[in-house]
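Trainee: Need coordinates for the below:
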Amino acid sequence: MTELTIREIQLVSLEILHTVATICEEQNFRYSLIYGTLIGAIRHHGYIPWDDDVDIMMPRRDYDRFLEYMKIHREEYPDLRIFNLEECKEYPYMITRISDDRYIIKMENEKPYGMGVFIDIYPYDGLGTTEKEAVTYGMKGDRLSSLCYQSTREHFAIETTTSLFRKIIKYPIFIGSKLIGKDYFQKKLNQLVELKEYEDSNYIGCIVWLSGGKKEIFLRKWFDETIMVPFEKYQFRVPKDYDEVLRHTYGDYMQLPPEKDRIGHHYFKAYRKDE
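Mentor: Here you go, the predicted model:
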C-alpha cells in the first residue's frame, strides 16, 4: 500500500466533502463547515495547511434525513461508506464519518474497523433556552463522550491533555472506562439525543461529542443563515455569523498558532489500497 501525504489526504477528503455538500444542496439539507475546517475556509480559503480532516455540522433533523438518503442511494456512491453505530458495531464514536473505501486508515491507538480517508459529520441538537440550561445539559454529553472515547483506546495515552490535574486522574479514568465498556456510554449518550428540540432551543451543539465544553455551545441564531465561501477549488456553506462562532471557540482565530503547534490533531496514517 502507498502512504498518502497530508496534502493527498486533504484532496481525497475535499472530494468527499464536495459530494456530501452537493447532496445537501440538491436535497435541501442544512449543513455548515465547522471547527478547524471553518477556520481554514475563512483564514486560508481552503485547508489549514497542517490540518488532516474535514468537519461539518448538520442540525439533527437534516443529519437523519441525510443518512436515510445515503442508505437509499448507496449504489450511486460505490466508493463511499458510512461509519456510525448503526452501520458498524465496532465503530467507537457517536458522530458519522463518510469514508472513501479506496483508502485505509491505520490509527495509532484504535482497533481497525475498515475505515478509509474520511470527513466528520457532527449532528447538532438543541441544548436549551438559557445558557445555564445549555451548559448543564451539554456538560453531561461532554463527560460521557470523554469516557466513551477512553473506553475505546487500545492503550493509555496522555495525547493532548495539558493540565497536571487531568494528567493525574486520566489513567484511573481510562481503566474505569475500559472496565465499563463503550456500549454503556454510547447507550447513555443516545439517551441525551433529541431531548431538546433544535428549533426550539436558543443554544445548540453536538451533545454526543462536546469535547470543547462551553466553547462548543453556540447560539442557534449564529447558524440560522449560511453563506457560500471559497474553499480550495469549490465553495461551501458557513454560518453567516462565522466571526461570532469562531471567536467564541478560538478567540483570535486569524492569528496563526506557534510553529510548534502547527500539526494535525489526529493520530493516523492513510494508505491507498493496492489495485
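Trainee: okay, CA-based contacts and neighbour counts for the rest of this
Mentor: OK.
Trainee: my guess is Asp224 meets Val238, correct?
Mentor: No - counting by C-alpha atoms under 8 Å, Asp224 does not reach Val238; the two are 10.5 Å apart.
Trainee: Tell me which of the two has more neighbours.
Mentor: Higher neighbour count among Asp224 and Val238: Val238, with 23 against 12, using other C-alpha atoms under 10 Å.
Trainee: how about this one, so we can line them up?
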Amino acid sequence: MTSIQKIELMALKEFREVAHEHNISFFLRGGSVMGAVKYGGFIPWDDDMDIAVPRDDYEKLLKVFSEEWSQNFWIASYTYGDQIHAYFPRLLIKEDLRIKEGLPKNNHLGFSIIDILPLDNVPNTWIGRKIFKYRVGILRALGAVWTVDIKDTIMIHSSFRQRAIKMIKWTGIQKFYTQNQVYDKLDKIYRKNWGRTAWKGTITGSLFDKELFPQKVWGKGKVVNFEDTQFRIPEQYDKYLKQLYGNNYASEEPAYKKSHLKDKRIQ
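Mentor: The predicted structure follows:
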C-alpha cells in the first residue's frame, strides 16, 4: 500500500467504528468495489475511497459526524456550512496529520480521501428514471457552475461536461440561485419517496446514471476481504462492476487511471 492508502484505510476503519456505534451501515462503492474484488484491497494506482450509505442511515450520518469524532479526520458537508462545492460529504485528513505525514492537498479544504454518497431509491419505470435523470442532470450541471473558478477543487466531470458547465455559466443563470440552493433542490429529489421501488443508486456519483441498479444488485451486501480487514460490497458485485466498468473489468486495466491528486490528473 502507498502512504496515502494506509491513511485511507485507517480513516475508513475509524469511520466504521463510529458508524457501527450508531447503527449506520454502508457499502464500498465504485472503484473501491473493483479494488476489493480484483485486488483484495486497493486498486494499485488509486488515491481515494468511495462508500455508499443507504438514505435512512445517511440522514443519521449527517447528524452523527457533524460533531468532533476523530483526532485525525473530519467530514466536510455543505449541510454543515462547509464550502465543499459538492452535494455529497467528503472525509478529509486533519491538517496536523497531513503535514506530519508529508501528504499533499487535493482541494482548497485540504486532503479529501473518502467520498460519502447517499444510496437512494429511484423510480421503477423506464420513463420515470428518464425524467429523474434529466432533472438531476440539469441541477448537477447548474450546481457545478460555481465550482469552475474554485482553485484546486476536485472536478469529477468529463471534459465534455466541463464545457457544458462553462456554457451554462456564460448564460448567467447562476445569478438567480446560490450553489447551496441548487444542492437543496437536488436533496429534495433524492429524498423523494418513490413508493415500493425496485431500483436504487448513487446517481450523484461521477458515473451518473450508470450508477442506477435493480435493488437486488445491492441486496444486503456481501462482506469481502479488503487489505487486512473486511467491508461490505454490493451483493451482485459482478453485475455492478460490469455495468460501471465493462464486461472485461476483471482482465483489463483502464487506459484512464483516475487520480484526485493534481500532479497525477490526466487533462
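Trainee: how near is the counterpart of Glu59 of structure 2 in structure 1 to Tyr124 of structure 1?
Mentor: Under the alignment by TM-score structural alignment, Glu59 of structure 2 pairs with Asp64 in structure 1. Applying C-alpha to C-alpha, to the nearest Å, the value for Asp64 of structure 1 to Tyr124 of structure 1 is 11 Å.
Trainee: Please say which of these two ends up with more neighbours.
Mentor: Tyr124 (26 against 14).
Trainee: Translate that one into the numbering of structure 2.
Mentor: Match for Tyr124 of structure 1 (TM-score structural alignment): Leu119.
Trainee: for its match, helix, strand, or coil?
Mentor: Secondary structure, DSSP: H, G, I helix; E, B strand; the rest coil: Leu119 of structure 2 is strand.
Trainee: In contact with the closest residue to it other than its chain neighbours, which residues?
Mentor: Of all residues not flanking Leu119 of structure 2 in the chain, Pro54 sits nearest, at 4.5 Å (C-alpha to C-alpha, 6 or more residues apart in numbering). For Pro54 of structure 2, the contact set (C-alpha atoms under 8 Å, 6 or more residues apart in numbering) comprises 25-26, 118-120.
Trainee: quick one: which of those residues is nearest His108 of structure 2?
Mentor: Closest approach between these and His108 of structure 2, by C-alpha to C-alpha: Pro118, at 23.3 Å.
Trainee: So the closest one is in contact with Lys60, correct?
Mentor: No - using C-alpha under 8 Å, Pro118 of structure 2 makes no contact with Lys60, being 11.3 Å away.
Trainee: Neighbour count: those two, which is higher?
Mentor: Pro118 (26 against 14).
Trainee: helix/strand/coil for the nearest residue to that one once chain neighbours are set aside?
Mentor: Once flanking residues are discounted, Pro118 of structure 2 sits nearest to Val53: 4.9 Å by C-alpha to C-alpha, 6+ apart. Secondary structure state of Val53 of structure 2, per three-state DSSP, is strand.
Trainee: Map Ala21 of structure 1 onto structure 2.
Mentor: In structure 2, the residue matched to Ala21 of structure 1 (TM-score structural alignment) is Arg16.
Trainee: so that match is in which element?
Mentor: For Arg16 of structure 2, the host element (DSSP states H and E) is helix 3-21.
Trainee: which other helices and strands contact that helix?
Mentor: If you count contacts as 3 or more C-alpha pairs under 8 Å, 6 or more residues apart in numbering; DSSP states H and E, helix 3-21 of structure 2 packs onto strand 111-122.
Trainee: Any idea how many residues pack against the equivalent of Ile204 of structure 1 over in structure 2?
Mentor: Using TM-score structural alignment, the equivalent of Ile204 of structure 1 in structure 2 is Lys200. Neighbours of Lys200 of structure 2 under the rule other C-alpha under 10 Å: 21.
Trainee: what does Tyr91 of structure 1 give?
Mentor: Other residues lying near Tyr91 of structure 1 total 22 when counted by other C-alpha under 10 Å.
Trainee: That one reaches Asn84, doesn't it?
Mentor: Yes - with contact defined as C-alpha under 8 Å, Tyr91 of structure 1 counts as touching Asn84 (6.1 Å).
Trainee: give the contact list for the residue most central in space within structure 2.
Mentor: In structure 2, the residue lying closest to the centroid (C-alpha atoms, centre = their mean) is Asp115, at 3.9 Å. Contact analysis of Asp115 of structure 2 by C-alpha under 8 Å, 6+ apart lists 48-51, 88-91.
Trainee: roughly how far apart are it and Ser77 of structure 2?
Mentor: Distance from Asp115 of structure 2 to Ser77 of structure 2, by C-alpha to C-alpha: 11 Å.
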